[in-house]
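> let's see this in three dimensions:
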Amino acid sequence: MASLTPSQASLKWTHSPEEVLELTKEAIAKDRKIQDRIAALSPADCSFDSVLVVLADAEAHIDAIVEPLSFYQNVSASKELRDASNSAEVLVRDYGVESSMRLDVFQAKLAAEENIRKSGKKLSPEEQRLVDKMILDGKRAGLALPEKEREELTKLKKEMSQAQLEFSKNFNEENSTISFTLEELEGVPADVISGYTKRSEGDKELYVVTMKTPDIIPLFKNAINPDTRRRAYGAYDKRLEVNEPILTRILDLRRKIVALLGYPTWADYATEVKMAKNAQTVIDFLADLEQKLRPVGAQNRAVLLALKEEEHKTRGLPFDGEFFYWDYMYYERVLIERTLKLDEQKVKEHFPVSVVVPAIMEIYQNLLGVRFVEIKGETWHPDVQQFAVWEDGGKDESGFIGYCYLDLFPREGKYSHAAVWPLLQGYTSADGKRSYPLAAMVANLAKPTPTTPALMPHKDVVTFFHEMGHVFHGLLSRTRFSRFHGTSVARDFVEAPSQMLENWCYEPVVLERMSSHYETKKPLPREMIDSLGKSRYVNVGLFYLRQLFFGKYDIKVHTDKEPTDYTTLWNEMREAITGIKYGPRAAGQASFGHIASGYDAGYYGYLYSLVFAADMYATIFKQDPLDPKLGAKYREAILRPGGSRDELESLEEFLGRPPNSEAFIRELFGESASANL
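All right, here's what the predicted structure looks like:
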């Protein structure tokens, strides 16, 4: 296996800032020439092959060049390279707007569609889907509008694209901190504190806490002093207020764009190409879920508030009868430790990064019949691991599947959460040559401290397992056209496969396999495993009410016809929906990254897709989550088709019936709940 040579070279990662811009401009110029050639065809010469296939291949070629170059802004240690990458993406997005507004190219597509219909040419289902999607693209771009409106639309789209990039850049460059004395950090684990930078202020020694997850979350969960948590949350809530006017501008531009396009609201426009199909379906789904969750959330809050009252009394602290968000993670931990005897710090000791990452990869490889082979080569940072991925048991180069990169640790200027970028899509070009996919997973796992190796809280184990699900969706899809490859599915389905795979992180057989105490090398004890399984549903009402708030805020701002004070709306809605207080008014929506980066009017999708995830797991995998036969079925029915067919069709093939919400309701509210559907 190790001696096999991949059928496709990996990517270059040593570009200069100048090269990034130069290569981007060249790719755009080349693509524009192809579009000019299409536009120059006579209607009689417009066919499936001469128009739609050429455009599909051109899209794949330009994406293969510009996507990796745009990726630098999320991961490069060089600010100059990040800035150049951001500027390159501005060029790409502006060209995307210009390209989408070419009436001459759209007319060639329409002529091709008409000629296909007249000729009676038999297209495959994926080819027909390409025709349908390309025609819909033109209608959604406003190409049926008069010239004056089209020009205005182009201008508005470019403005919005620039604003979204600015929002994202601020997100990646965010570097605010807050400092505390050692006394104020009482309760925060020593290994976390040892990772904080120190500074002096007069005769005081202060510990500097960043807003990055490995720094701030352990403080929220463990700092005994409620004022420390309050101050930390205040800083966290305000960390991206620079984005507040940018988001307001984005929402204003979206209203103007849909007014020109003739859609009732941006949410109706955004959901047209999703499983939900329209805004009202989403509104009804969220309202129904809120009604089910409210009593559960109120019950959760009452339990946590009683814990707060008890602790304040014990410590001689004043008790105001209120429950704040900076109380939530702290008392949830207390509750779990007390009722389930589950100490997160003790659990974390069983999950060294050096053990968990290869163990999770091995689980996926065995389940899905593939092998990862680490290779040396260019990457964007020394921390990055690069793998060639092969069919398990493949005897020659034909078993090559693609490449995977893992960039797992935080650093300055790097994307601060966990996500997967499908940098190259798989597809088959018109000449029959196969192009192979490449996926990059970016995470921010805790680094080693002076006293311990790098350890993962169980929550990070779940996140890693989830994101690897996206990696495999990108690697194991096999479509003719790149636009349907892998995770290029409806946005309200894209999370379902990875959400389903999170279940593995609570299965005893899996937890035993991927845990090993960093000192004793023993796996998680069975009582800890049982407690972890139960902890999954602790405060499930409050957890999902918070998710529901994000979804409802997102839909609200994208269905309102007039602008409003979005900060006031944010603060009022989150308290009303979650039942938790958040303290001083802050522009928290400015850190709601999804709303400006592709999940606009789409955050509901995280909850919507959970219905499908729960159904897939309960129906197929629950019986034996490590069975390669079930993995092969999943690979064939869900991963392989990507977006080349309707998502419901993939689900029905996998489940043997249409999906339903029974497993989801049962999971959230108990066995008796599905009887009340």
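
> can we go C-alpha only for contacts and neighbour counts from here?
Will do.

> point to the residue nearest the middle of this protein.
By CA atoms, centre = their mean, the chain has its centre lying nearest to residue 419, at 5.2 Å.

> wait, that residue touches residue 443, no?
Yes - contact criterion CA atoms under 8 Å: residue 419 and residue 443 qualify, at 6.6 Å.

> the structure of the following sequence is requested for comparison with the preceding one:
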Amino acid sequence: MQSCKFPRLVSTSKEARQASLDAEKMLDEHKSKCSMREDVYLVIKTFCDKKFMVQPEEQRFIDRLVKDYERKGLRLRPEMRGEAERLNARIGELCNVFQNNINEDESSLSFTVGELTGMHSDFIKSLNTGEDGKLKVTLKPIHYFPIMEYCKVRATRSAVAAARYRRCMKENTPLLEKVLDLRHKLARLLGYKNWAEYSLELCMAKKPEKVQEFQEKMVEHITPAALRELKLLQDLKEEEEGNSVVGLEDILYYIQKAERRMINLDINDLSQYFPVDTVTSGILKIYEHLLGLKLQESRSRHVWHEDVREYEVFDSEKKACLGIIYLDLFSREGKYNHACVVPLQPGCDLDDSCRQVPVAALLMNFTKSATNIETLLKHSELVSYFHEFGHMMHHVCSQASFARFSGLQVESDFREAPSHMLENWCYEKESLKMMSCHCKDPQKEITDGLCNLLKAKRKSFPALRALRNHLFLGTLDLILHTEEKIDTELLIKRLYPEVVLGMPMLDGTNLAASTLHLMSGGCDAACYAYLWSEVFAADMFETKFKGNIMNNIVGMEFRNKVLVPGATKDAVQILKDFLGRDPSVDAYLRINGLNQFDDL
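Below is the predicted model:
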């Protein structure tokens, strides 16, 4: 099924992307019909009720199947099931349109060189020139974030930020608000108070009240530190512009300036140490060593684009093939413009005692060098690459018997935790040296001093980043999926300053209209999960790996206790098995210099 949906994410052909979208609609319709098969449900329910002696994973699978059918409406009276099926189908259809609108968006702005003052010369060279002689800036991450961090012209930053937050606003705002309404109707039909209660039932948090409590406590404990961080930015802006009012369009720019002043680290110069091939080779070596794997590049070339590289993944001791992975690293027209891992085939046991190996593709959007010089990555791109590679290893290392529990199908509020933990390897000297060399002198390794500065940079402005990147979106998401009849634009205009220290949202924008996580299956009502996962990631790293990052005995314990189970166990049990105790929030708070509070 996934192979039919995949072309809409990677194909350069608009016709192929549309055909893929059409196929996805048909598959979703078929899946919806299968999920309403009363005859199948009754057979499984009868089997479950008879309490046969089965293996724990088999019992979990049976219980989950029953729950899946009942969450689709099979417990309802026959006359109500049709309504549940119609609502499910309509929600899926509108979500697909919403996501496709974002994927196909090619919005851009044009600027003179003067309006891009402060941007690195390589960035300027990478931009296309329009018929008017101006430089074309898209709203994709590869253009948006550099401009927000480095452009000295506030009007340019403001225009780019406003345009990005207006993306797909006209077509997607009504789609989003319609889906929210349909989700609430479906939740009530199924016996839940709201969509958040329905969505969180299968998560670690279980209930909206738990999520709200977590987020409110985090806001309470993060806000004092965030206010101190904001004061640093206000002082810096007052010094540079004579005006201390920091707006949304100023945050990343003045964080970058403050970091350069405090840490004296030039991110653009740092890129010289991260040629993409060296980074890739280092990532492979680290994961091989840590998890007891061997990744061997395939020469079959059964790939969808010439840039794609295929690898077979083997267990280094048993020599068995564990799976196949694809690296699709460079941006191109029509390609999905965010970093992600796409599971193309789940790992599972087959009827004939053979095993179906998992297959996954990693999609990045690095800017391919326009010259003969190898593509150089920013450190933030290296972190994203390493993080997503961790998701692939989770998918490939899983040894679930049933496809239903393969790899990344863990609870949505645990899915990011392993990869968040693995990001630590992007800040430690030993692993950084494995992933780097100077582009002009391969024998010249990154210095200990630069490694120390990177670690210091990671710890700068953590509270402000948490408020903006996680707690605002998590709070917005929870409100959207617990309350009804919401004007999303007005809600964001009110909520953003409430959460982010009084900072106003840009007028005439609606960032919800281009936020995929609000509409993606498994992410709806679960945007809190990013910060939630960071808490568990910090606990795992400090407890097991701190000062011990290349210990492959601990690495194998991580593989066997966290990655191998997939979704065959509850995530909280997986954490207990690895940590040897209940998980704690202390490590996250300690790392970020925040006050302690009672555990989750």
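
> distance check, the nearest residue to the residue nearest to the centre of structure 1 once chain neighbours are set aside against residue 384 of structure 1.
Once flanking residues are discounted, residue 419 of structure 1 sits nearest to residue 442: 5.4 Å by CA to CA, 6 or more residues apart in numbering. Using CA to CA, to the nearest Å, we find residue 442 of structure 1 at a distance of 9 Å from residue 384 of structure 1.

> follow-up on the earlier one: how many neighbours does the counterpart of the residue nearest to residue 419 of structure 1 in structure 2 have?
Structural alignment (TM-score structural alignment) places residue 442 of structure 1 against residue 363 in structure 2. Residue neighbour count, defined by other CA atoms under 10 Å, stands at 26 for residue 363 of structure 2.

> hang on, residue 363 of structure 2 in a strand?
Yes - using DSSP: H, G, I helix; E, B strand; the rest coil, the assignment for residue 363 of structure 2 is a strand.

> residue 150 of structure 2: what's it in contact with?
Contact partners of residue 150 of structure 2, counting by CA atoms under 8 Å, 6 or more residues apart in numbering, are 118-119, 253, 256.

> which residue lines up with residue 195 of structure 2 in structure 1?
Correspondence of residue 195 of structure 2 to structure 1, assessed by TM-score structural alignment: residue 266.

> so who does that match touch?
Applying CA under 8 Å, 6+ apart, the residues near residue 266 of structure 1 are 254-255, 258, 558-559, 601.

> what kind of secondary structure is the residue nearest to residue 193 of structure 1 when sequence neighbours are not counted in?
In this structure, residue 193 of structure 1 finds its nearest non-sequential neighbour in residue 207, 7.7 Å apart by CA to CA, 6+ apart. Look at residue 207 of structure 1: counting by three-state DSSP, its state is strand.

> shouldn't residue 207 of structure 1 be in contact with residue 195?
No - between residue 207 of structure 1 and residue 195 there is no contact under CA under 8 Å: 9.4 Å.

> which one's more surrounded, these two?
Counted by other CA under 10 Å, residue 207 of structure 1 and residue 195 do not tie: residue 207 has more neighbours, with 22 against 19.

> so how far is residue 177 of structure 1 from the more buried one?
Per CA to CA, residue 207 of structure 1 is found 10 Å from residue 177 of structure 1.

> cool, residue 508 of structure 1 as well?
Distance, residue 508 of structure 1 to residue 177 of structure 1, by CA to CA: 39 Å.

> likewise residue 122 of structure 1?
Taking CA to CA as the measure, residue 122 of structure 1 and residue 177 of structure 1 are separated by 61 Å.

> do the same with residue 215 of structure 1
Using CA to CA, residue 215 of structure 1 is found at 10 Å from residue 177 of structure 1.

> so what sits against both of the two?
Shared contacts of residue 215 of structure 1 and residue 177 (CA under 8 Å, 6+ apart): residue 209.

> ok, residue 275 of structure 2 to residue 438 of structure 2 distance?
Per CA to CA, residue 275 of structure 2 is found 8 Å from residue 438 of structure 2.

> I misspoke; the intended subject was residue 500 of structure 2.
Using CA to CA, we find residue 500 of structure 2 at a distance of 39 Å from residue 438 of structure 2.

> among those two, which residue is more densely surrounded?
Higher neighbour count among residue 500 of structure 2 and residue 438: residue 500, with 23 against 17, using other CA under 10 Å.

> residues contacting the more buried one?
Residue 500 of structure 2 is in contact with 464, 467-468, 472, counting by CA under 8 Å, 6+ apart.

> which residue in structure 1 lines up with residue 448 of structure 2?
Per TM-score structural alignment, residue 448 of structure 2 is aligned with residue 526.

> quickly note the distance from its match to residue 506 of structure 1.
Look at residue 526 of structure 1 and residue 506 of structure 1: by CA to CA, they are 12 Å apart.

> helix or strand: which one has residue 530 of structure 1?
Per DSSP states H and E: residue 530 of structure 1 is located in helix 526-535.

> list the buried ones in that helix?
Buried positions in helix 526-535 of structure 1, judged by neighbour count with 16 or more other CA atoms under 10 Å: 528-529, 531-533, 535.

> helix or strand next in line after it, which one?
Along the chain past helix 526-535 of structure 1, the next helix or strand (assigned with DSSP H and E) turns out to be helix 540-557.

> which residues are contacting that next one?
Residues outside helix 540-557 of structure 1 that contact it (CA under 8 Å, 6+ apart) are 251, 267, 279, 282-283, 286, 290, 293-298, 300-301, 570, 573-574, 577-578, 595, 600-604, 607, 668.

> list buried residues within those.
Buried members of these, counted by 16+ other CA under 10 Å: 251, 267, 279, 282-283, 286, 290, 293-294, 296-298, 300-301, 570, 573-574, 577-578, 595, 600-604, 607, 668.

> aligned partner of residue 39 of structure 1 in structure 2?
For residue 39 of structure 1, there is no aligned position in structure 2, judged by TM-score structural alignment.

> buried residues, stretch 237-255 of structure 1. List them.
The neighbour-count check on stretch 237-255 of structure 1 (16+ other CA under 10 Å) flags 237-244, 246-255 as buried.

> please tell me how far the counterpart of the residue nearest to residue 193 of structure 1 in structure 2 sits from residue 104 of structure 2.
Alignment note (TM-score structural alignment): residue 207 of structure 1 maps to residue 135 of structure 2. Computed as CA to CA, the residue 135 of structure 2 to residue 104 of structure 2 distance reads 21 Å.

> residue 212 of structure 1 reaches residue 416, doesn't it?
Yes - at 6.4 Å, residue 212 of structure 1 and residue 416 qualify as touching, with contact defined as CA under 8 Å.

> wait, what's in contact with residue 246 of structure 1?
163-164, 166-167.
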